[in-house]
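S.K.: Next come a sequence and a model predicted from it.
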Amino acid sequence: MTSRSEATGTTPLPQSIDLRTAENDLQKLRGRLRTVAEFIHDPAHDFAARHALAQRLDLPVPTPAPAARQTTEATR
């Protein structure tokens, strides 16, 4: 009788292929979420848009920049 590892040889089982595909998809989604979170917390972008996006995605909302910083950024 042949053992299971000998029977499959180097061919991955269908479940392991599905698991690898799911892990790759999850990695892509985490990268996209990281990109969105960076955008939401980047004060270079419009605060209202960042705030609305965070609320829409149920993510922590950004805090407004201090008034002194806003005027400094506005003069650039």
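M.R.: Here it is on my side, so go on.

S.K.: Please make it C-alpha for all contacts and neighbour counts, starting now.
M.R.: Noted.

S.K.: centroid residue for this protein?
M.R.: Ranked by distance to the mean C-alpha position of the chain (CA atoms, centre = their mean), the top residue is residue 33 at 1.9 Å.

S.K.: From residue 23, how far off is residue 13?
M.R.: 15 Å (CA to CA, to the nearest Å).

S.K.: Next one for the comparison:
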Amino acid sequence: MTSRSEATDTTPLPQSTALRAAENDLQKLRGRLRTVADFIHDPAHDFAARHALALRLGLPVPTPAPAARKTKEATR
């Protein structure tokens, strides 16, 4: 059994502090990855650059716009 003072102690354990720091770092990295993925799949940027970046980072590569869609937009 634990004593009452041990059960109500709110001092964080060293492991929980390290875990919280690691979770914060992971959250930041996920946010950066989301930003990069948004860039890679944004057709406003150069396709070759987006494709090369995706390959370099090991992320899914963007797909080029279908030729039919390009032709359809050009005729409007």
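M.R.: Arrived safely, thanks for sending. Since the model is a prediction, treat every value here as computed from it, not as a measurement.

S.K.: check the fit of the helix ranked longest in structure 2 onto structure 1 and give the mean distance.
M.R.: Ranked by residue count under DSSP state H, the longest helix found in structure 2 is helix 14-40. Compared with structure 1 after fitting, helix 14-40 of structure 2 deviates on average by 0.5 Å (mean CA distance after the TM-score superposition for structure 1).

S.K.: That helix aligns to what range in structure 1?
M.R.: Alignment of helix 14-40 of structure 2 against structure 1: residues 14-40, by TM-score structural alignment.

S.K.: In stretch 35-45 of structure 1, which residues are buried?
M.R.: Within stretch 35-45 of structure 1, the residues that qualify as buried by neighbour count (16 or more other CA atoms under 10 Å) are 36-37, 39-41, 43.

S.K.: List the contacts of the aligned partner of residue 65 of structure 2 in structure 1.
M.R.: Taking TM-score structural alignment, residue 65 of structure 2 has residue 65 as its aligned residue in structure 1. Residue 65 of structure 1 is in contact with residue 43, counting by CA atoms under 8 Å, 6 or more residues apart in numbering.
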